[in-house]
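*Asks:* Coordinates only, no sequence provided:
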């Protein structure tokens, strides 16, 4: 198993990391967190993540009956979301965080489909062929198109300084002195160098702690130094975001609350709200942080410092401008966008492949290319078109772009557990409250609340309450003269 050596400067007296110094292979690993879809983060960290209601939302997809999904491939898209930059991360030194084989794709194995001049491919192992309706289960691989030219996102030209809260800068005496002053370190005798081996396990732990801690490196690499802490988060928002909201980009839902404390017990919602929630699982982390960077929303940990480090770093240290753009503005894979997504997110264009071997002969492992010599099937050129995983032979051309079927009602609990709406389940819900204590409230989901929802999902177990029924902030006492 590959590891990366990282040099740490620690303060023995204060029992904390002052900073780490590492090459681009380690910083590439940290920056690669930004292209991870939130659903993959939930999968990697599992229930140990401590990321608010994200795990509950992920488990809802696992448990939801297939009849409520457009296709079984929709479940696969949410539980195993693809990254549009996955192929680039093959060159990372530490494996196991991104897709194991980002070049793997699937085609139909039925002969009637294989001998056509136009064939279909998909990256989802659960996708149905839009021509015959059978499972596209023949696994194949694209040829590797990237070369090892010295890095993933960054060049191999220099080392970097990584602070305890994951701010990344170039090494300089000015930065060092500023950091010593900030940490109130006056005597170098309290400083000590240590070398830590970073493995996949430690990298995943760092990813998890970065969402909730301001001292992520200390907590991961020197757990005996400190007690793990969790940061606070804020759901306030800039006024200009509210002013720019489009009234037609809104979703209505009904809340059932405890009138005594205004805590949300559950919400009755339509497929539009569920699609908004499920789409969060497909969001690259960098896209979520980009949305939040334009507001006063905060996750409370230090993960946002990774994003701001990319923003502030000179383009000279990136291999290509496109590498920097992948981190700052990651896009969704093809067909992952939903039709009425309130937070607009770009989607990469579908790729059509030509001059590929005849699909039938290719599947029979014949070595001769049918593109250059006419084969027994009479095919001289085959086009491979990417199949929309949300479509099946029955629904081809009729999908509204969502993951769940339309005109359905669902019940969403405070921690974002989603299930089909059932009056029996709602009546038997273990609230331990008299019915007279329950109240109904109609609310509207707009852009501001979607941003709030995204933030609360990653930080709170009471997501709906924090977004739709937050506790009023305590009023400051007046400092007038007392009589």
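*Replies:* Structure's in. What do you need? If you're wondering where the values come from, they're calculated on a predicted model, not measured in any experiment. Residues are numbered from 1 along each chain as shown.

*Asks:* For the rest of this, base every contact and every neighbour count on C-alpha atoms.
*Replies:* Will do.

*Asks:* Skipping its backbone neighbours, what lies nearest residue 17 in space?
*Replies:* Take residue 17 and drop its neighbours on the chain: the residue closest to it by CA to CA, 6 or more residues apart in numbering is residue 10, 4.5 Å away.

*Asks:* On the three-state scheme, the one you found is what?
*Replies:* strand (DSSP: H, G, I helix; E, B strand; the rest coil).

*Asks:* And for it, the neighbour number?
*Replies:* Residues lying near residue 10 (other CA atoms under 10 Å) number 21.

*Asks:* and what of the one 3 residues further on?
*Replies:* In terms of burial, residue 13 registers 11 neighbours under the definition other CA under 10 Å.

*Asks:* same check, this time on the one 3 residues further on
*Replies:* Under the neighbour criterion other CA under 10 Å, residue 16 is assigned a count of 21.

*Asks:* second one coming, line it up with the first:
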């Protein structure tokens, strides 16, 4: 496979004259698969890729500082070194599927599986030790995890190989058809085709990284990729205005195809068509819409309702597939949590740098921020799903993640008596 820097895509982009705005782009299935793979990336991977590509300049809210703080945090506070590596280099549950993409952004090493000589203990990390008399670790081949590579004979990943799409400025992906084009034109109140112009762009790794970055902080990521010098500065300066309290109602979800079609005029003529869907690719689509964590990533101390993949049930032996008992899997974190259970206190700064506290560091922080001690007060706040979701949302768009994330909830709390 060609190196990521060598892969190029040709895009036909339709722009609105005089407005420096992209209306849509025509893309093939290879490019569509790369864009859809964004949905499979862990946030830790995105932070690491941004640091690697852009340096230490804050790109995405507080994620850079959160990742850098974890990198500098002493390993003695973690249950195992493997647990720390899981956070610094998180695995993508769809990694084997994404390994067939034409352009791979994620350079995380592929998952490997190891077992002791008796095969009574299995791990995804080489240095994990077990309690067996012979704890020599050897790599084993897992059949189950490679079934996605060979699910069809046409080389598709998430989309059908022969399908083309139109990608709107806010990254909505539609089938390339006259109906989709007219839908986009109506949405943008385009009446005269003479106001549009076409451009052909050659897009590579640099542009894909710009698109990934813009997709997280902007409502016009396609325009930001095509015209980065004009649009991104304004986008990054004003991105905090998009922060809003977390929503859980069903109307916060994106419109489905059925909902979109119901919004079209009821007076339009209709014809009946038969749609043929590739059955073998539906499992890949589920991985985008309902992603799971890789096996072993769920922590006992979690707030979000997350699910992880079931571990592989067989490995490839000399005489064929051999079963792996569920109890054989070693928890790479040690005892179910990333951080040791010892009652160690941590300090989290506004931009989510996690560190162990000391009197000197606290005073130094106050001095750096030029905050008088008399202007500091203590508040106690319970963190649940709503608060955690608000902090997560703020961390993507602001370097003041705690301030912006907790502001709505701190207003509700009465000040403590002195």
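*Replies:* In hand now; what should we look at? Since this is a predicted model, take the numbers as computed values, not measurements.

*Asks:* Map the residue nearest to residue 17 of the first structure across to the second structure for me.
*Replies:* Correspondence of residue 10 of the first structure to the second structure, assessed by TM-score structural alignment: residue 15.

*Asks:* so who does its match touch?
*Replies:* Applying CA atoms under 8 Å, 6 or more residues apart in numbering, we find residue 15 of the second structure in contact with 21-24, 196-199.

*Asks:* With residue 269 of the first structure instead?
*Replies:* 252-254, 409-412.

*Asks:* do residue 389 of the second structure as well
*Replies:* So residue 389 of the second structure contacts residue 246 (CA under 8 Å, 6+ apart).

*Asks:* and the gap between the counterpart of it in the first structure and residue 461 of the first structure?
*Replies:* In the first structure, residue 389 of the second structure lines up with residue 451, judged by TM-score structural alignment. Applying CA to CA, to the nearest Å, the value for residue 451 of the first structure to residue 461 of the first structure is 16 Å.

*Asks:* Residue 470 of the first structure now?
*Replies:* Distance from residue 470 of the first structure to residue 461 of the first structure, by CA to CA: 13 Å.

*Asks:* Pick out whichever of the two has more residues nearby.
*Replies:* A side-by-side neighbour count of residue 470 of the first structure and residue 461, using other CA under 10 Å, places residue 461 first with 20 against 15.

*Asks:* Could I get the contacting residues of that one?
*Replies:* 52-53, 414-415.

*Asks:* Could you do residue 112 of the second structure as well?
*Replies:* Neighbouring residues of residue 112 of the second structure by CA under 8 Å, 6+ apart: 124-125, 139-141.

*Asks:* Kindly provide the distance from it to residue 314 of the second structure.
*Replies:* With the distance defined as CA to CA, residue 112 of the second structure ends up 14 Å from residue 314 of the second structure.

*Asks:* Ok, residue 195 of the second structure next?
*Replies:* Residue 195 of the second structure is 59 Å from residue 314 of the second structure, by CA to CA.

*Asks:* Who has more neighbours out of those two?
*Replies:* Neighbour comparison, residue 195 of the second structure and residue 314: the larger count goes to residue 314, with 17 against 12 (by other CA under 10 Å).

*Asks:* To which residue of the first structure is the more buried one aligned?
*Replies:* So residue 314 of the second structure corresponds to residue 353, using TM-score structural alignment.

*Asks:* Strands along the stretch 201-350 of the first structure, start to end?
*Replies:* 251-258, 263-270 (DSSP state E, counting those that start in this stretch).

*Asks:* ditto for the stretch 51-200 of the second structure
*Replies:* Going by DSSP E, counting those that start in this stretch, the stretch 51-200 of the second structure shows strands at 113-116, 122-123, 137-140, 165-168, 173-175, 196-203.

*Asks:* Reformat those strands as TSV; add mean neighbour count and distance to residue 158 of the second structure.
*Replies:* Converted to TSV, the strands of the stretch 51-200 of the second structure look like this (neighbours: other CA atoms under 10 Å; distance: least, CA to CA, whole Å):
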stretch	mean neighbour count	distance to residue 158 of the second structure
strand 113-116	22	25
strand 122-123	26	29
strand 137-140	17	28
strand 165-168	22	13
strand 173-175	18	13
strand 196-203	13	20
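
*Asks:* right, and those strands - which one's nearest residue 302 of the second structure?
*Replies:* strand 122-123 (22.3 Å; CA to CA).

*Asks:* can you put the contacts of residue 112 of the second structure in JSON lines and add distance to residue 310 of the second structure?
*Replies:* Shown next, in JSON lines, are these (distance: CA to CA, whole Å):
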{"residue": "124", "distance to residue 310 of the second structure": "13"}
{"residue": "125", "distance to residue 310 of the second structure": "17"}
{"residue": "139", "distance to residue 310 of the second structure": "19"}
{"residue": "140", "distance to residue 310 of the second structure": "17"}
{"residue": "141", "distance to residue 310 of the second structure": "16"}
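
*Asks:* ok, so of those, who is nearest residue 340 of the second structure?
*Replies:* Comparing the contacts of residue 112 of the second structure against residue 340 of the second structure with CA to CA places residue 125 closest, at 18.7 Å.

*Asks:* What residues does that closest one make contact with?
*Replies:* Neighbour list for residue 125 of the second structure: 82, 112-114, 332 [criterion: CA under 8 Å, 6+ apart].

*Asks:* and the closest residue to residue 26 of the first structure other than its chain neighbours, how far is that from residue 235 of the first structure?
*Replies:* Distance criterion CA to CA, 6+ apart; nearest residue to residue 26 of the first structure, sequence neighbours excluded, is residue 4 at 6.7 Å. Going from residue 4 of the first structure to residue 235 of the first structure by CA to CA gives 37 Å.

*Asks:* do the same with residue 442 of the first structure
*Replies:* Distance from residue 442 of the first structure to residue 235 of the first structure, by CA to CA: 20 Å.
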